[in-house]
Each structure stands twice: as C-alpha cells, then as structure tokens.
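Undergrad: model this:
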Amino acid sequence: MDATTPNKSLIKKIIALVLGFGPGIFAIGYTIGTGSVTSMIVAGSKFNMQLLWVLLLSCLFSGILMFAYGNYALLTGETALYGFKKHFKYGKILAILIIVGITFGQWNSLMGILGISSNIIFEILSVNFEGLAAYKYETVLITAIVIIVTFYLLMLVGKYTFFEKILVIFVTLMGLSFVLSLCFVQPLPLDVVKGLIPTIPDVVGGKMLVAAFVGTTMASATFLSRPLFVKGKGWTIKNLDQQKKDAITAAILIFIISGVIMAVAAGALFYQGREVTHVLDMANTLEPVAGKWAVTIFFFGALSAGLSSIFPCLLIAPLLVADYQSGELDTNSRQFRIITAVACLVALIGPAFGANPIEIQILSQVFNVFVLPLVIIGIIMMVNNKKIMKSYKTSLFVNIGLFAALLFSLVISYNGIVALTEYF
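TA: Got it, this is the predicted structure:
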C-alpha cells in the first residue's frame, strides 16, 4: 500500500494542477480552436516554420493584453465595454463597434469550426463504414446539427465553472494529441531557428496567412472576455498575483501548443511538397510515417480543438452585450438564450451550403484583426487614466508592451486589407 500511495498522490497533484487553471483556460479555448489549428497547419505545410516569429510576437502581446484587462477588472470591479461606455465621451460608439466587429468575426469562425469538426467526424466514420462516402454532404450536415444542438443545450444548463471544466478536458486532450503527433514527425531544428527571423512569404496567400495568424492568436474576444471570466472565477483585488501568473501561463501554453501544431505540419507536409486544401489533407500524410494511429491521434487533437472553441464562440456575443449593459453575464436570461440560438443557426450556414470549411476558417481569422487596434486603444486609455485606476500606476514595461501591441496590430490590419484585396 505504501508503494502505491506516492503514485496516487502524484496523479492527484497532476489532476489538481490541470483543474486549477483559471480564466486562462478560456483564453486557450478562444485562441486554439480549429481556426488556429487550420492556420498553423496551412502555414506549416506551405512555408515550413517561416511564420514562427508572428506566433511568438502574437503570444507575447496576448499575454500583456490579458494581464492588462484582468488587472483592470480586479482593480476597478468593472468589465471592459461597460468601462468604455461609462468613462469615455465616445465610449458607447467604441463599445458598439467592438461588439459588432468581434461578433462578426467569431460567428464566421464558428461556421468554419463546425464545418471542420463535422468533416473530421465524417472522415473517422467513413474509415469504418465505407458505404458512407456516397453520403458525405448529408452526414456532415446531420453531424453539424447534432453537435451544435448538443452544445446549445449544454449552454442552457451550464455555469462558469461547468464551462471551465469542459474546456480543461478538451484543451488537455488537444495538447496531448498534438504532442504525440510531433513524436512521429519533426521539422529540422535549423528551420525552427530561421522561423524566428521576421519575414513574410512573398507568394500568393502569404499575407493572408500572416493576418490569419494574428487574428486567431491575438483574438480580441480573448481580452474583452477576460474581465467577465475573472469575475466569474470569483477573483478579487487579492488575486492580482494569481491573475498575472494565469495570463503568463495561458500565453506560454498558446505558443507551445500552436508551435507544436505548425511543427507537425512542417514535418509531415512541407518536406513532401504537400499543401492543405481539404480537411483530410491535415492528417493523411502522417499515415505513411506512423500508420492509421497517427491519423487518428491527429484528428482527435483537431476535433478537441474544434469542440473547445464552440463554447467560447457561442458565449462571446451574449457576453459582450451583457458586458456593455451592466458588466454581468446571466446564462439563464432570455436574452442569453436568443443570442446563442442565433449563433447556432449562423454556425450551420457553412455545412448547409457545403462550403470548404478550411477556406471559411482562414478568411474569418483575417477579419478578426480589424477590430484589434480599437480593443488595444481602449485598454491603453483605461489603465493610464488616474481617475479610473486611482492609486494604481501601470508599469512602464506594460505600457511599452501595449503600445508595441498597438503598432503591431496596425501593421497587421494594413497587411490584412492588402491580403483581402488580392484575394477578392
């Protein structure tokens, strides 16, 4: 009995560590969904590790923005959009523009997420039931309906802690799946080092992917939702240090998991000259290297990424509206049920029309970058306003980080405009 006790206590410690995640788990859920997975895989397959520097900068700035928004909530007791509306002359207009911009981006993303998740399930089923291949459209649509209805019903009964636990499970499974995939295929170490040198691929689609990278990694929804999730966790001004550690941990994990996904794609696809255009392409090239198990593990990771993103994407619109109104999110309200129901219907548009979910996903991530400068400007004004922050003074390091993030977001927004004009 004594021999097994240390093992049991170790397992308990690991479980406690995983379940001990704070609001940062929502940041990972928002950030590393099928949008991030798709962007990383497409980038890795086309450009090897060349865009790793974009990921690094995005994660660095994301950590600073999560910290700033979380601190604002703990020090003032207010949420972001409610604060904009309350303290600024044109705060109402700013808040409404942010709500519209983020909701548009997240609902478009939800279309891609549901499409990719449904296609992944179809591919898994078709391996075991060959006759199903002739009914791909019907199977994908039915699967999409089942997934979104299930998540909607879960939304109606869930509370913050329930959503958090579900996300912890999906994110943990996702991370382990992609790390296992990396064991089968790896990029060259020199390519990883080269990827940290800032360059934009001078090819068709290069600018689009850079914008998509930032749109999915520096997701405005992640920062704006943080005050509500911090409050939902029950944290107060006493948890400032814990909030800081949570933001740093979330940013590091986003970088590691996203980097691993890109590395898997580079190792499996780039060196063979293969690109990703359909869902099955994301895993098929692993089969010659490691057999069907590798494909299954990879698909399982991608599916976990998709499912971990559905909750946050459904939550974002009612969350932002509640933030604007009073700073409180009531998951039992009629308003919450109606808005999430509309989001579910929007999510089914992609599967219903049989659209390519990978293309939808990349485009939706690009649209996300355009609201990002507004979100950064808002928090810079808030945390440097003495009337709002009172005795608390924002450090020079955080301010430098925020202004650098603003400059980065403006450059990427311009890049996104150029990318979209080239695409259309």
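Undergrad: okay, CA-based contacts and neighbour counts for the rest of this
TA: Will do.
Undergrad: what strand or helix carries Ile41?
TA: helix 34-47 (DSSP states H and E).
Undergrad: now tell me what touches that helix from outside.
TA: The contact list for helix 34-47 (Cα atoms under 8 Å, 6 or more residues apart in numbering) reads 49, 51, 109, 112-113, 116-117, 201, 209, 212-213, 216-217, 258-259, 261-266, 268-270, 273-276, 282, 302-303, 305-306, 309, 358, 361-362, 365.
Undergrad: quick one, longest helix in the chain?
TA: Assignment by DSSP state H gives helix 91-128 as the longest helix of the chain.
Undergrad: ok, back up a step: which of the contacts of helix 34-47 are buried, as a PyMOL select command?
TA: Those of these that count as buried under 16 or more other Cα atoms under 10 Å are selected in PyMOL with:
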select buried, resi 49+51+109+112+113+116+117+209+212+213+216+217+258+259+261+262+263+264+265+266+268+269+270+274+275+276+282+302+303+305+306+309+358+361+362+365
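Undergrad: which helices and strands sit right next to the longest helix of the chain?
TA: If contacts are counted by 3 or more Cα pairs under 8 Å, 6 or more residues apart in numbering; DSSP states H and E, helix 91-128 sits against helix 34-47, helix 80-87, helix 136-157, helix 292-325, helix 334-347, helix 349-353, helix 357-368, helix 372-383.
Undergrad: helices or strands next to the fifth one in the packing?
TA: Going back to what we said before, that points to helix 334-347. Short answer (3+ Cα pairs under 8 Å, 6+ apart): helix 334-347 packs on helix 91-128, helix 136-157, helix 292-325.
Undergrad: ok, now with 7 Å
TA: Contacts defined by 3 or more Cα pairs under 7 Å, 6 or more residues apart in numbering; DSSP states H and E place helix 334-347 against helix 91-128, helix 292-325.
Undergrad: which one of those helices lies nearest to Leu374?
TA: For the helices and strands packed on helix 334-347, proximity to Leu374 was assessed by Cα to Cα; helix 91-128 is nearest, at 7.2 Å.
Undergrad: so what's the residue lying closest to Gln325 once chain neighbours are set aside up against?
TA: In space, and not counting its chain neighbours, Gln325 is closest to Tyr82: 6.6 Å by Cα to Cα, 6 or more residues apart in numbering. By Cα atoms under 7 Å, 6 or more residues apart in numbering, Tyr82 lies in contact with Asp323, Tyr324, Gln325, Ser326, Gly327.
Undergrad: another one to check against the first:
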Amino acid sequence: MFKKIGPGVLVAAAFVGPGTIAMCTLAGVRFGYALIWALLVSILATIALQGMAGRIGVVTQTGLVDVVRGELKNPWVKKLVIAVVLGAILIGNAAYEAGNIGGATLGLEQLFPQQQLMPFYPLLVGLFIFVLLWFSNYKILERIFVGLVALMGVCFVICALLTQPSISDIVQGMFVPRPPEGSLLTVIALVGTTVVPYNLFLHASLVKEKWKSDNDLKAVKWDTAISIGLGGLVSLAILVTASAAPIDDVNNVLDMAKGLEPLFGKMAIYLMAVGLLAAGITSAITAALAAAFVVSSCFGWSGGMRDRRFKMVWGFVLFCGVFFLSFDIQLIQVIQFAQMANGILLPIMAILLLWIVNRKSVMGPYKNTWIQNIIGIAIVGFSIFLGAKSIFKVIGWL
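TA: Modelled structure (predicted):
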C-alpha cells in the first residue's frame, strides 16, 4: 500500500495546513461534533475532484492548464480563462503562503521559545523550505511528505484520543446533518479549506512525475483515496479534540493546546506545536509548487521541476510569504483578495475539470461514467454556491 502512495499525499498535506487546523478548531469549539458531516462531505468531494484531475494527468501526461489550452478553440475565451487561472493561483498562493509560513513559525515558537530568536523564525522556515525545494526532486519530496504527514497525523490523533471523545456523538455528527444556528459560514469555510482549487493543478502535474501509463490508473485511484482519506482523518482528529476539550473560545490551534495543558501537561502543547509546524511546512511547499506548475503550463515551459524559471516562480511565492511576515505587513487586504480569487476560481475549475474529463478527444475510454458525472455536477453546484458566499463575505454583503 505504501509503495502506491504518491502524489496524493502531497495533496493531503496541502489542504491540511494552518488554515484547516484553525477552521476545524473553531468548528469544534463553537459547534461541538455537529459539523463533522460537513467535513466528511468535503473530504468525499475532494476525493472525487482530485481523482478526476489525477486521471487527466496520467492519460494526457500534461498539466491541467495545457489540456485547457488545447481544448478551448476560441482565442478570446482561452486568454480569459488562462488569465483568471494565472492571476488567481499566483497572487492567491503568494498571499496564503504567509499564513502557511506563519503557522509553521507559531509551532516553532512553542517548541523553542527564545525571545531573541523569534523575529528570525519566518526567515528560518523560509530558508528550510527553499533548500528542500531547490535540492529535492519529486521522489525525495514524496518521501519527505509521507514522513511529515505521518508525524502530523500521529500528533493530532493522539491529542484526540487523550480527550476521550464520545463515539456516539461523533457518529451522530458524521451521519446526521443538523447545522446549528449561525453555522452556515463555518460549513462553507470547512469545505473551502479542504476543496482547494490549486490542488487540482498540483495533482494533475505531479501524477505524471510518478506514473506514465494508462495501466497505472488503478494506482492513481487508490493513491488519491488513501492519501486524502488520511488527510481527512487528521482534520477529523483536530475537530474532535476541539469538541471534547474544556475550552470556551480559541484564536488559534495553540490556544486549544493550552486548554488541554491542565489535563495532560506540556505534552499537549508539544504535540500541537509539532503538528502545526509540519502542517505549515507541507502547505507552504505545495502552495509554491502549485503556483510554479500553473505558470509553467500557462507559458508553455517544458523544463519541468528543474527548470530555472519554474524555480523562480516558487521562489517568488516563498519570498512573498516570508516578506509579509518578517516586516509585519497587514495581511488582511491581501488575504481577502486571495479568498475572492479562490472563490472565483473554484467553480470555474470544477466546471472546466468536468468538461475536460468528459471529452472523448482527451480521455478516450477513460472519460467519466454517468455516476461520476452526477457526483461532479453536484460538486459544481455546491462550488458555485461556495464561491458566491466566499465573494459576498469578502465584499461585506454577508
């Protein structure tokens, strides 16, 4: 099984970042186990969409943007779609990179609370990620991610088990959808932090680094389901911990750890800090890689991960994250723009993905079945709803 795990683990690591940890924590503290069903729906939707993206990558042996460019015949429509995708991914990921590096920094500060060193932690995290990306190839990154996701999973699952949660309440929250009053935006945020548009590009580009034949489609399917399922387990563990812990309110995941400290001592803080550090590093790497893959596809670069232009793009995204944190720039407007960009991009990419995966000229005998299309249409409808809510929230209509 572990030999089959590949690009899917990078996708799982990408969505289980500081944002997801914070959102699952808030959902658990405010609404208990009641929103576990929303997390389950988002995981299943992610498996479905990422499975389509992975299938496209293996069958076509190109990135998602390359396929879109080839299939859109109208030059104006093609330019518009490419511009929206390029702008949303590049600027959005550059903005969110600060949150990823900030999450890793927060974990590092709890593990090594030396006041004189703390201002340099964002730079230290950025340099560590830079070295990993510059000197690693896909196979090395894959192994690193398997280790980091395993570490993250162990930390958060142990925290969940320590709280001795109610199994019956978990099962009820998972299979009986009853959104509490005032939980709509939290439901949207839970789905939005899991079904991430840039992961579709990342997955389609990475599968061709590992698999070269249509015969590998079964391996892609298992890789996607197992890896994202494990990522979902981590998210579930965080939500369960926050639900069961004796906490009234939190501002970040480490507040939850401090709430657990009287029961379990310093171990709770150390487990949460290590998990947050691993989550921040993995999400920072994947956000930078996804932006580089998208830009490469938009401009037709063919050098792969070793291309200097490819490295310049992920270097720019990484630099933006460190820069925003190091100089204490107010991130709220930048992050709001990134939210709006992702809100626009998610339904567009879901529609394009569904369109491409049904094109016989692209997929041949591996195009969607009618069951897959029903699932895809349902996800597209929800992504449009999610995107509209995300945009309205940013511009202040909600």
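Undergrad: related to what we said a few turns ago, ranking the helices and strands packed on helix 334-347 of the first structure by burial, who's on top?
TA: By mean neighbour count, with neighbours taken as mean count of other Cα atoms under 10 Å, helix 292-325 ranks first of these at a mean of 24.
Undergrad: what's the neighbour count on Ile41 of the first structure?
TA: For Ile41 of the first structure, the neighbour count with other Cα atoms under 10 Å is 30.
Undergrad: go on, Tyr160 of the first structure?
TA: Residues lying near Tyr160 of the first structure (other Cα under 10 Å) number 15.
Undergrad: same question for Ile11 of the first structure.
TA: Ile11 of the first structure: 12 neighbours (other Cα under 10 Å).
Undergrad: could you find the counterpart of it in the second structure?
TA: Here Ile11 of the first structure stays unmatched in the second structure, going by TM-score structural alignment.
Undergrad: and Phe47 of the first structure, by the same measure?
TA: So Phe47 of the first structure corresponds to Phe31, using TM-score structural alignment.
Undergrad: go on, Ala266 of the first structure?
TA: Matched by TM-score structural alignment, Ala266 of the first structure corresponds to Ser243 in the second structure.
Undergrad: next, that match: secondary structure please.
TA: helix (DSSP: H, G, I helix; E, B strand; the rest coil).
Undergrad: if we can go back for a sec, so after the helix holding Ile41 of the first structure, what's the next helix or strand?
TA: Helix 34-47 of the first structure is succeeded, C-terminally, by helix 52-76 (DSSP H and E).
Undergrad: who's in contact with that next one?
TA: For helix 52-76 of the first structure, the surrounding residues in contact (Cα under 7 Å, 6+ apart) are 79, 195-198, 213-214, 217-218, 223, 226-227, 230, 236-237, 240, 243-244, 247-248, 251, 254-255, 379, 383, 389, 398, 401, 405.
Undergrad: that helix vs the second structure, average offset?
TA: When the second structure is superposed, helix 52-76 of the first structure averages 1.4 Å from its matched positions, counting by mean Cα distance after the TM-score superposition for the first structure.
Undergrad: in that helix, what's buried?
TA: 52-75.
Undergrad: now do that helix: distance to the chain's middle.
TA: Chain-centre distance of helix 52-76 of the first structure: 14 Å, with Cα atoms, centre = their mean, to the nearest Å.
Undergrad: relative to helix 80-87, how tilted is it?
TA: Note on geometry: by axes from the mean of the first three to the mean of the last three Cα atoms, to 10 degrees, helix 52-76 of the first structure and helix 80-87 are set 60 degrees apart in direction.
Undergrad: please report how far the closest residue in space to Thr139 of the first structure that isn't next to it in sequence lies from Leu132 of the first structure.
TA: Distances taken as Cα to Cα, 6+ apart put Phe122 closest to Thr139 of the first structure, at 6.7 Å, once the chain neighbours are dropped. Using Cα to Cα, to the nearest Å, Phe122 of the first structure is found at 8 Å from Leu132 of the first structure.
Undergrad: got it, and Lys165 of the first structure?
TA: 34 Å.
Undergrad: how about Val214 of the first structure?
TA: Using Cα to Cα, Val214 of the first structure is found at 37 Å from Leu132 of the first structure.
Undergrad: pick out whichever of these two has more residues nearby.
TA: In this view Val214 of the first structure and Leu132 are compared by other Cα under 10 Å, and Val214 has more residues nearby, 28 against 15.
Undergrad: let me see the ranges of the helices in the stretch 101-250 of the second structure.
TA: In the stretch 101-250 of the second structure, the helices defined using DSSP state H, counting those that start in this stretch lie at 121-135, 138-162, 167-175, 184-194, 197-210, 217-244.
Undergrad: the shortest one vs helix 36-60, what angle?
TA: What separates the directions of helix 167-175 of the second structure and helix 36-60 is an angle of 50 degrees, with the same axes, to 10 degrees.
Undergrad: buried residues of helix 167-175 of the second structure, list them for me.
TA: Neighbour-count burial for helix 167-175 of the second structure flags Ile170, Gln172, Gly173, Met174 (criterion: 16+ other Cα under 10 Å).
Undergrad: repeat that for the last one.
TA: Using 16+ other Cα under 10 Å as the burial criterion, the residues of helix 217-244 of the second structure that qualify are 217, 219-244.
Undergrad: if we can go back for a sec, the residue nearest to Gln325 of the first structure -> the second structure?
TA: Alignment note (TM-score structural alignment): Tyr82 of the first structure maps to Asp66 of the second structure.
Undergrad: look up how far Phe319 of the second structure lies from that match.
TA: Counting by Cα to Cα - Asp66 of the second structure and Phe319 of the second structure are separated by 27 Å.
Undergrad: now swap in Val149 of the second structure and tell me
TA: Going from Val149 of the second structure to Phe319 of the second structure by Cα to Cα gives 24 Å.
Undergrad: Gln50 of the second structure now?
TA: Going from Gln50 of the second structure to Phe319 of the second structure by Cα to Cα gives 28 Å.
Undergrad: swap in Gly231 of the second structure?
TA: Going from Gly231 of the second structure to Phe319 of the second structure by Cα to Cα gives 27 Å.
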